[in-house]
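>>> this one's sequence-less:
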């Protein structure tokens, strides 16, 4: 007779062995034996890949940095410092044959007064750039054309003894040139800014507009160059952020797009290399001043 909780025992049942095998108890392994999540050599010994930590400087890093390299714990200082080998910095130095290193855009020591007000104290400034002069091509061409056309028109009207129309032509020329001056001033105050945490665009004369995107949120970045852009060395940057709408997506007419692209990518994926290079440059500058 079978047990009350199951079917009657049948020695000829073809599925009996399979059921017995499937219901065998799973052996338990103590936490200190074999890989697991205990205190032994398991997954807990690897680097922490938690998303809870940020990508800022100092204590915010844990486990591996954005570049995937290991970091050294410094319990006394309370933060983790990067490992930068000489081979990784070799591309920034001239080789034995005297070949020039990879080009890197120069960094300003301090942000301008226009930009400094938008940076918080713990943010590290990497540079600011105005748009390429091609950004002013249309206003300048309109100003030149207006000067020739309205100048000729005012001279012709003056000869016809039509003083009122001559005055209108002169006032119209002043209005066009005022608009051109406004565009030039707007270009001057329009800045693209890079820090160790975000990219920003600040523009506007009367109404100021500040748009920014954290570097850790950038999922894709590209730049485009038209034939004229390749000839004159300017391009358009396009930033993507996880399919979400953002205030900063397309930035047109930026100068030196290839070098600027490398600068932004290096800041995103090799921030420790940037810090090491800047630290070395500062040490060399101090040594030169001391000499």
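Yep, that arrived. Quick caveat, the model's predicted, so the values are computed rather than measured. Numbering: from 1, shown residues only.
>>> switch to C-alpha atoms for all contacts and neighbour counts from now on
OK.
>>> do you know how far residue 156 is from residue 260?
50 Å (CA to CA, to the nearest Å).
>>> So those two - more neighbours on which side?
For the pair residue 156 and residue 260, the greater number of neighbours falls to residue 260 (18 against 13), based on other CA atoms under 10 Å.
>>> Let me know the secondary structure of the more buried one.
helix (DSSP: H, G, I helix; E, B strand; the rest coil).
>>> Equivalent analysis for the one 5 residues further on, please.
When states are read from three-state DSSP, the local structure at residue 265 comes out as helix.
>>> can you count the residues close to it?
14.
>>> residue contacts, it?
Under the criterion of CA atoms under 8 Å, 6 or more residues apart in numbering, residue 265 has no neighbours.
>>> For the stretch 151-291 of the chain, which segments are assigned as strands?
Secondary structure of the stretch 151-291 of the chain, counting by DSSP state E, counting those that start in this stretch: strands at 191-195, 198-203, 209-214, 220-224, 234-240, 250-255.
>>> Out of the ones you listed, the one nearest residue 281 is which?
strand 191-195 (17.9 Å; CA to CA).
>>> which helices and strands sit right next to the closest one?
strand 125-130, strand 198-203 (3 or more CA pairs under 8 Å, 6 or more residues apart in numbering; DSSP states H and E).
>>> Just put the ones you listed in a markdown table and tack on distance to residue 229 and mean neighbour count.
Putting the helices and strands packed on strand 191-195 into a markdown table (distance: least, CA to CA, whole Å; neighbours: other CA atoms under 10 Å) gives the following:
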| stretch | distance to residue 229 | mean neighbour count |
| --- | --- | --- |
| strand 125-130 | 16 | 20 |
| strand 198-203 | 20 | 19 |
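>>> So for residue 276, which of the ones you listed sits nearest?
Comparing the helices and strands packed on strand 191-195 by CA to CA, strand 125-130 comes nearest, at 13.7 Å.
>>> which helices and strands sit right next to the closest one?
helix 163-189, strand 191-195, strand 250-255.
>>> ok, and which of those has the densest surroundings?
Highest mean neighbour count of the helices and strands packed on strand 125-130: strand 191-195, a mean of 20 (counted as mean count of other CA atoms under 10 Å).
>>> what does that strand contact?
Contacts for strand 191-195 (CA under 8 Å, 6+ apart): 115, 123-131, 199-203, 264.
>>> next up, a second structure to put side by side with the first:
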């Protein structure tokens, strides 16, 4: 899925578009599986009891409500946050957008970037993810966590910055 063209300037092209690393979704996925298994087990157990049908219906509704709250809060919400988080490099800027109900973001023009660093530990390297650190001329370094293939992104961004600076400094 490409980044929406309506947020790009005229003649601006997306070089890279990434969501945070999929590893951010492992705990929400485990919670979905465990909560569903527990709800199914409880519903199956309640179904074997010799209770009145109205009592069983109420207990089923409580189980479903607890399951829905747990899954919605701890699985669906993190997935939607992951889905609506974008790290985009264009031929002119770096954009970071995140948030589901309240959106926020930052744009860093490539010409303003002073340095690009990355950091990833052993576990991050195993999952091919890491933190990208961008230092611009006007503010403290910005850290972008869980960037997939952070070394590749670092190299690509460095080359884009070099190309941008080279084109601005070259005589016309």
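That came through fine. Keep in mind that this is a model prediction, so the values were computed, not measured.
>>> coming back round to it: looking at the helices and strands packed on strand 125-130 of the first structure, which is closest to residue 229 of the first structure?
That would be strand 250-255 among these, by CA to CA, at 8.3 Å.
>>> The helices and strands packed on strand 191-195 of the first structure: which one's closest to residue 19 of the first structure?
strand 198-203 (59.6 Å).
>>> what's the closest one aligned against in the second structure?
Mapped onto the second structure using TM-score structural alignment, strand 198-203 of the first structure spans residues 93-98.
>>> The matching stretch vs the first structure, mean deviation?
By mean CA distance after the TM-score superposition for the first structure, the fitted stretch 93-98 of the second structure averages 1.3 Å away from its aligned residues in the first structure.
>>> Just give me the longest helix of the second structure.
Ranked by residue count under DSSP state H, the longest helix found in the second structure is helix 26-48.
>>> residue range for it in the first structure?
Under TM-score structural alignment, the match for helix 26-48 of the second structure is residues 137-159.
>>> Could you check the matching stretch and say which residues are buried?
Neighbour counts over stretch 137-159 of the first structure (16 or more other CA atoms under 10 Å) mark 139-140, 143, 146-147, 150-151, 154, 157 as buried.
>>> ok so, going back, could you export the helices and strands packed on strand 125-130 of the first structure to JSON lines, including columns for distance to residue 220 of the first structure?
Formatted as JSON lines, those follow (distance: least, CA to CA, whole Å):
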{"stretch": "helix 163-189", "distance to residue 220 of the first structure": "27"}
{"stretch": "strand 191-195", "distance to residue 220 of the first structure": "16"}
{"stretch": "strand 250-255", "distance to residue 220 of the first structure": "12"}
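>>> nearest to residue 208 of the first structure, of the ones you listed?
helix 163-189 (9.5 Å).
>>> and that closest one with helix 137-159, angle?
Helix 163-189 of the first structure and helix 137-159 are oriented at 160 degrees to each other (axes from the mean of the first three to the mean of the last three CA atoms, to 10 degrees).
>>> just checking, what packs against helix 163-189 of the first structure?
strand 125-130, helix 137-159, strand 198-203.
>>> Please render those as TSV that adds distance to residue 181 of the first structure to the earlier fields.
Output for these, formatted as TSV (distance: least, CA to CA, whole Å):
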stretch	distance to residue 181 of the first structure
strand 125-130	17
helix 137-159	9
strand 198-203	16
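>>> and residue 283 of the first structure, which of those is closest to it?
strand 125-130 (17.8 Å).
>>> mean distance, that closest one to its aligned residues in the second structure?
So strand 125-130 of the first structure averages 1.8 Å relative to the second structure (mean CA distance after the TM-score superposition for the first structure).
>>> Of the helices and strands packed on helix 163-189 of the first structure, which is nearest residue 282 of the first structure?
Among those, strand 125-130 sits nearest to residue 282 of the first structure (CA to CA), with 14.3 Å.
>>> what sits up against that closest one?
Contacts of strand 125-130 of the first structure (CA under 8 Å, 6+ apart): 107-108, 110-111, 187-196, 254-255.
>>> at 10 Å instead, please
Contact with strand 125-130 of the first structure is made by 105-112, 115-116, 119, 187-201, 253-256, 260, 263-264, 267, 274, as judged by CA atoms under 10 Å, 6 or more residues apart in numbering.
>>> relative orientation of that strand and helix 163-189 in degrees?
160 degrees.
>>> What is the equivalent residue in the second structure for residue 237 of the first structure?
By TM-score structural alignment, residue 237 of the first structure lines up with residue 132.
>>> check contacts around that match.
116-120, 141-148, 150-151, 153-154.
>>> repeat that with 8 Å
By CA under 8 Å, 6+ apart, the neighbours of residue 132 of the second structure are 116-119, 143-145, 147, 150, 154.
>>> go on, residue 59 of the second structure?
residue 46.
>>> separation between the alignment partner in the first structure of it and residue 256 of the first structure?
Aligned counterpart of residue 59 of the second structure in the first structure: residue 165 (TM-score structural alignment). For residue 165 of the first structure, the distance to residue 256 of the first structure equals 47 Å [CA to CA].
>>> repeat for residue 82 of the first structure
Where residue 256 of the first structure is concerned, residue 82 of the first structure sits at a distance of 30 Å (CA to CA).
>>> Count the neighbours of residue 152 of the second structure for me.
Neighbour tally, residue 152 of the second structure, other CA under 10 Å: 12.
>>> Please pull up the equivalent of it in the first structure.
Using TM-score structural alignment, residue 152 of the second structure lines up with residue 259 in the first structure.
>>> so what corresponds to residue 6 of the second structure in the first structure?
By TM-score structural alignment, residue 6 of the second structure lines up with residue 117.
>>> roughly how far is stretch 17-29 of the second structure from the heart of the chain?
Relative to the centre of its chain, stretch 17-29 of the second structure is centred 6 Å away, using CA atoms, centre = their mean, to the nearest Å.
>>> same thing with stretch 61-71 of the second structure?
Distance, centroid of stretch 61-71 of the second structure to centroid of chain: 26 Å (CA atoms, centre = their mean).
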